[in-house]
Every structure is written in structure tokens, then in C-alpha cells.
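**Student:** below: sequence and its predicted model.
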Amino acid sequence: MFIRRLFLTCVLATFGSQNIAEPFSGNDILHACEGGEATVQQGFCFGYVFGAVEGLKWGALIGVVSKSSGEIDSEQFDFLSSAALGFCIPPTVENGQVLDIVVRYLVETPEKRHESARTLIQSALASSFPCS
């Protein structure tokens, strides 16, 4: 319960601020992800993409939890947050595959790359791993 309250306090403090930075665009993420070698940009790419995936799941879970009662275990968390987001990544999928899918989506949709990176990541995963 303490962790949940701490998390919500942090979220409210972050979003309650007047000085919220502009979100990264698909162009920003593609530029970082296109480096061939292990660089700081590649680390940023990896961290941003997987941070966005986990953040999207947590955001979806907060919406689900606010509508339900009782505790939710990790399996229910994954199911409910994935269903709410429209993507269900199979447990056998490796991190490199997720990065490849996101990069391919960004390359193949240049008309959308000015949009929020986290929105584009969600779209990429929903098109590749739709929930059945």
C-alpha cells in the first residue's frame, strides 16, 4: 500500500508541475536507435523503449485498479494492462525483437514520426502483438 501511495504521489507531483518537458518524438527515438554500436544513444534507445512499455503498463493498470476492488497479482497485472493497451507480448519474445519491431515501425511510418514516441511504441506493439 505504501508503494502505491508513493508512486501516485510521484505521478501527481510530476504532472502537477508547470514545467513539463516536451515528450520525445518518434524522430528522436529512431535517431537514438539507429546507431550500430553500443553507444550512449543505444542505451538511451533501449532505456526509453522499455521504460515506455513498462510505463504504459503501469498507467493502464492504474486505470484498471481504480475501477476494481481488491489486490491484483502480477499475472493479472500483465493480462489487464496488456488488454487495456491492445498489445500482448508473448513471454518468449526477446528484448531485441521488441526493439526491432519499434524501429521497423518508425522507419515504415515516417508520416507519424513527429508524434509522441510512447504513442508510436504502443502502436508498433499493438500492430505486431494484438491481444487475441
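**Tutor:** Cool, the structure landed.

**Student:** C-alpha from now on. contacts and neighbour counts both.
**Tutor:** Will do.

**Student:** tell me how many other residues crowd V53.
**Tutor:** For V53, the neighbour count with other C-alpha atoms under 10 Å is 19.

**Student:** so who does it touch?
**Tutor:** 118, 121-122 (C-alpha atoms under 8 Å, 6 or more residues apart in numbering).

**Student:** neighbour-wise, which one of those leads?
**Tutor:** I121 (26 neighbours).

**Student:** ok, now which ones touch that one?
**Tutor:** The contact partners of I121, by C-alpha under 8 Å, 6+ apart, come to 49, 52-53, 102.

**Student:** now with 10 Å, please.
**Tutor:** Contact partners of I121, counting by C-alpha atoms under 10 Å, 6 or more residues apart in numbering, are 26, 29, 48-50, 52-53, 56, 98-99, 101-103, 105-106, 127.

**Student:** try this one side by side with the last:
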Amino acid sequence: MSVAACQLTSASWWTRNDLDKACGNKAAIVYAFGLVDGMEIGSQGGAPRYFCLPPDVVGKQILDVVCQYVERHPEERQSPASYMATAALREAWPCK
């Protein structure tokens, strides 16, 4: 595989609009879980924690928090979905 085939462009990143369209289907669930897993792995490597999920949180709660936040912020339609999802989770479950 060539290097060019592996490169991402900004057009390939999900925006708030993409996440909003996906809310309620499996793509949004996979996206939210991937973000949470990525943040967890990063924090174990020394990256800052942007949110702290309680041990009893379930996947549906994560998805609801993210989708409700996205719905409340239509003005950020071109923002990266990762920023929106992180902001939603930080608002719901800030680290103390």
C-alpha cells in the first residue's frame, strides 16, 4: 500500500454534522466507543484526561450524552466530531 493511500485529509474527519446524522445508529455507537477507548489509552500513556467516566456508566448513556450535546450546538456544525464528543463527555463527567 502506498503512503498516499494511508494519508487522511481533513475532509475525511467527521464533523458535528456527520455525528448528528449518525446519532441513533450503530455508526455513532462505534464512534463514541472508539473515542472513549482512544482517550483511555492516551491517558495511560501520559496524555491529559478530558473526562472521567464513572465505573457504572453504560454505552447508551455515553451515546445519549454525546448526541444531546451535538443537538444543542448546531452553531458548531463544522467542528470536528471529536471536539464535540469530548466536550459533551467532559460536561457530563468532568475529572475532579
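**Tutor:** On my side now, so go ahead. Note that the structure is a prediction, hence the values are computed from the model and not measured.

**Student:** now the TM-score, please.
**Tutor:** Overlay of the two chains. TM-score (TM-score structural alignment, normalised by the length of the second structure): 0.82; 91 aligned residues with a C-alpha RMSD of 1.9 Å.

**Student:** related to what we said a few turns ago, of the contacts of V53 of the first structure, which ones are shared with the second structure?
**Tutor:** Nothing carries over to the second structure from the contacts of V53 of the first structure, by both residues aligned by TM-score structural alignment, their matches' C-alpha atoms under 8 Å.

**Student:** in TSV, list those along with secondary structure.
**Tutor:** Below are the contacts of V53 of the first structure laid out as TSV (DSSP: H, G, I helix; E, B strand; the rest coil):
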residue	secondary structure
R118	helix
I121	helix
Q122	helix
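
**Student:** only the buried residues of the longest helix along the first structure, if you could.
**Tutor:** Scanning the first structure for the longest helix, with DSSP state H as the assignment, gives helix 40-67. For helix 40-67 of the first structure, burial by neighbour count (16 or more other C-alpha atoms under 10 Å) applies to 41-42, 45-46, 48-50, 52-53, 56-62, 64-65.

**Student:** got it, and stretch 109-125 of the first structure?
**Tutor:** Across stretch 109-125 of the first structure, burial judged by 16+ other C-alpha under 10 Å covers 112-113, 116-118, 120-125.

**Student:** of these, closest to C10 of the first structure?
**Tutor:** Using C-alpha to C-alpha, R118 comes nearest to C10 of the first structure of those, at 19.4 Å.
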